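S.K.: Kindly generate the corresponding structure for this input.
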Amino acid sequence: MPAIRRTHTSTSTSTPPSRRRVLASLGALGLGAATAGCGSGQTSAAGTVTLNFQWWGGDDRNVATAKAIELFERRHPKIRVTTSFSGYQAYFQRLATQVAANSGPDVLQMDYYELRAYAADGLVANLDGAEFSGISLGGIPRTYVNGNRLDDKLYAVPTGISTQALFVDPKIWRKAGIGLPKAGWTWDDLLNEVGPALKRAAPGRAALTDFGGYSETFNVWLVQRGKSIYRSDGSLGFTVADLTAFWELTARLRDKGIFTPPNVTASYDGSTDSSPLVRKLSTAEFNITSTATPYFQAYGDVAAVPFPTLSAGAPLGLTAGAGAMCVQQRCAHKREAALFLDFLLNDPAAGGILGVVRGLPPNRSVLNQLGSSLTGGDRVVYEYVAAMEKRFASAPIPPSGSDEDKLEFRRVYEDLLFGKQDVRGAAAKMVEKYRTTVPQG
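M.R.: Below you'll find the model as predicted:
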């Protein structure tokens, strides 16, 4: 699935409630509710501790996680792990209800766009505490660990690596005589050389699927210029002039026929079936790296290349994202929860069972252990991340409700595509929307 859509499986086809309403319900609970009562963990008369672990995901993730838990319980016979899982939307609706009832899991999967809300309201534990000393983070690059810090406190541990890429048809790009661009190719290269060469090599196909409607690509463009959509405190990190300049660039790419035309761009609903690359209407497409395997399944061989940037030595704009897991503040058995998280992160046998069901494992030795056996899209991502990660930038945790801004970004861009707004007017409208989300000083 593309960046604008979740990569998670949903069990419901009904329209979910506004994420901001769910998050507002969390804020109303406050710290008192988070610390009231006891955690869901229990201790039996025989001294066996029970932890509850919840996550979202599809069948491959669920089966692999269950097998890893079986191994953990064999290793730790005095700890039992009960589990539950669902699709993404159902997961967070249920979690909000559980938290409101002073219940819920001890260990939980956490989304990047939800972490700030849960941490700010005291609902998840600070993992820097002494009771979590059993979690070893020495084998995980600091970039991935620090991406889960707020106010210098660690509220989650990374469980899967992802970043941004252009997925390209390597045969067409080589036929065009440009090969696969290396880090440092430029926006001018795309406008003046790469784009026109691809058009000549693949008549009837745009060079790239228009990515102007993705806030993620805008953030790449901003990071290349020393900015980002959000600052570390969640406040807005760009201006109307910045967004205007970005959308003027995408307009130039569209006017030169390098981007897909508006009707094709708007028909892309996030599914593989509607992908212009898969439909052979473009030769390359922006996405997050966790989508490489679906491209292989639906299209065939693809390669991952970095975004164009300002100059050969300029920042690439790529940010390190990582799936995350937290411990609920009210958990009664934090030390046992720490042992469980350490096992999932660092144990080689667990890494072999889990593979890449949550993305590339962040533990370097576990990742290298898996590397030689990876194929297809997983291999492409492994090699891409290995080549790029030393140049990854930090990614501030966004404010609560910012995932809705991603959807609005797409809607406003479509108004721009079809002439309902001019570039500056659309940029001003989108910035005003962002200002309803960010903290107000």
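S.K.: all contacts plus neighbour counts: C-alpha atoms, from now on.
M.R.: OK.
S.K.: show me where the stretch 101-250 of the chain has strands.
M.R.: 107-110, 149-150, 153-154, 157-162, 164-168 (DSSP state E, counting those that start in this stretch).
S.K.: want to put them side by side, so please do this one too:
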Amino acid sequence: MSSGKKMWSAALLATAVLAVTAACGSGSGGESADGKVKLRFSYWGSDARQKMTEEAIKKFEAKNPNIDIEGEFSDWASYYETLSTKVAASDAPDVITLEIRGLREYADRGTLADLASKVNTADIDAKVLASGAIDGKQYAIPTGVNAFSLLVNPSLVEGSGQKLPDDSTWTWDDYVDLASKITAKGGGKVTGTQLSWNPAYLQIYAAQKGESFYQGNKLGVSPQTIKDWWAIMQNLIKTKGAPDAAKSSEIGATSIDQSLLGTNTGAMGMWWSNQLGAAAKASGKDLDLLRMPKIQGATTGGMFLQPAMFYTASSKSEHAAEAAKFIDFMINDPEAGQIILSDRGLPASSKVLAAVKDKLPDADKKTLAFLDKVKGELADPPAAPPKGSSATEDILTRYSEEVMFGRMTPDDAAQKFITEVNASIAG
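M.R.: Next up is the predicted model:
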């Protein structure tokens, strides 16, 4: 996910939460000094996302002069820590942005309101909408859709004397080979690709082996699959197709605009498809999307459609109707869509997508064309994962780095990763 630049220290966060709690005492927005309804809206992202969101908020306020929206923006790294602290202090924002892996956790806490029939969802694909439902209640409305994909800079690939792959047939061995050749011809200035620890990558690879990422409240990925997945990364490091462990760890903690692809020092990388625009803007180059490579002989590519994020409402909001009205605006109003475009995924509302598709930047038009091309291959959006799964990425990153640095064997790391994730999601 894209990240901003603001970081809250624990002390500042605690002070802010205590101050807001003391001032409101209600766990929601309340009223402004002029008698208007005040709603608090939490979200994460880049500076660019903050700017466009504030513009959309102003548009909503102009149409609803009795409602003030107070945006509570943070960078990705601190978002859930900040949100968790507010929820624990009975100070949840009225409208909360969540991603799918945090959805069940907050729904099970009783934090979220059921939005069924409160927000117009007639123009959202039923399978996409279902990903925001838990136990028959529509706790979350998807903002837009995307797919975890491989992003590529064609000019750097071709500048190294290589050709873009046929992504309908290429394998992981082809990927490693291409990356290593790009580095070899890069003159020390260009690396083939960078490593990714995103669970979506492992989920795609596991699906190619016929395995589900989760099976109920247990991890469904086998130790052998995890070890084989790490072997791809080890081969990339060994062949210099990707940076060494130290550099990979360093750049893995940065946003996409600071990535190898974003700084024109790497030809490929894996991100969500809605991040193509941010990468293209950072690099100043024309970038493309490719299907993920496949295991030789795999009957499925493993890629899947997923909501980029969701809008949810606090179950304790004093202004539930107004919160639902704001969510409806952000999802269904073409004017909001023309501001936000594909920043939160290609719009989930088919009417909004139709209204904005001709106005999308070139990179977003590429994203739309790519998803249209591969939609018949994509698995349905997954259901919300088990409670506690929001910790999976951090756990996966930690053990992946242990293996890449050679501090732990793949056998030991795979077993410990599975044990730790299963403990986290046991419920």
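S.K.: Tell me how the two chains score on TM-score.
M.R.: Here the superposed chains carry a TM-score of 0.81, computed using TM-score structural alignment, normalised by the length of structure 2; 406 aligned residues with a CA RMSD of 3.4 Å.
S.K.: Output the strands of the stretch 101-250 of structure 1 as JSON lines; include the columns distance to Tyr434 of structure 1 and mean neighbour count.
M.R.: Written out in JSON lines, the entries for these read as follows (distance: least, CA to CA, whole Å; neighbours: other CA atoms under 10 Å):
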{"stretch": "strand 107-110", "distance to Tyr434 of structure 1": "23", "mean neighbour count": "24"}
{"stretch": "strand 149-150", "distance to Tyr434 of structure 1": "20", "mean neighbour count": "21"}
{"stretch": "strand 153-154", "distance to Tyr434 of structure 1": "26", "mean neighbour count": "17"}
{"stretch": "strand 157-162", "distance to Tyr434 of structure 1": "24", "mean neighbour count": "24"}
{"stretch": "strand 164-168", "distance to Tyr434 of structure 1": "22", "mean neighbour count": "23"}
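S.K.: do you know which of those strands lies nearest Leu23 of structure 1?
M.R.: Set against Leu23 of structure 1 and scored by CA to CA, the strands of the stretch 101-250 of structure 1 come closest in strand 107-110, at 13.6 Å.
S.K.: circling back: for Asp242 of structure 1, find the nearest of the strands of the stretch 101-250 of structure 1.
M.R.: Ranking the strands of the stretch 101-250 of structure 1 by distance to Asp242 of structure 1, with CA to CA as the measure, places strand 164-168 first at 20.3 Å.
S.K.: Now do the closest one: which elements does it pack against?
M.R.: Judged by 3 or more CA pairs under 8 Å, 6 or more residues apart in numbering; DSSP states H and E, the packing partners of strand 164-168 of structure 1 are strand 284-288, strand 303-305.
S.K.: Run through the helices of the stretch 101-250 of structure 2 in chain order.
M.R.: Under the criterion DSSP state H, counting those that start in this stretch, the stretch 101-250 of structure 2 carries helices at the ranges 126-130, 154-159, 172-185, 199-208, 223-238, 245-252.
S.K.: Please enumerate residues in contact with the second one?
M.R.: For helix 154-159 of structure 2, the surrounding residues in contact (CA atoms under 8 Å, 6 or more residues apart in numbering) are 163-164, 182, 190, 266-267, 286-288.
S.K.: I'd like the strands of the stretch 101-250 of structure 1 written out as TSV, with distance to Glu404 of structure 1 added.
M.R.: Converted to TSV, the strands of the stretch 101-250 of structure 1 look like this (distance: least, CA to CA, whole Å):
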stretch	distance to Glu404 of structure 1
strand 107-110	17
strand 149-150	21
strand 153-154	25
strand 157-162	21
strand 164-168	20
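S.K.: still on that earlier bit, reformat the helices of the stretch 101-250 of structure 2 into JSON lines and put mean neighbour count next to each item.
M.R.: As requested, those are arranged in JSON lines below (neighbours: other CA atoms under 10 Å):
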{"stretch": "helix 126-130", "mean neighbour count": "17"}
{"stretch": "helix 154-159", "mean neighbour count": "18"}
{"stretch": "helix 172-185", "mean neighbour count": "20"}
{"stretch": "helix 199-208", "mean neighbour count": "22"}
{"stretch": "helix 223-238", "mean neighbour count": "18"}
{"stretch": "helix 245-252", "mean neighbour count": "16"}
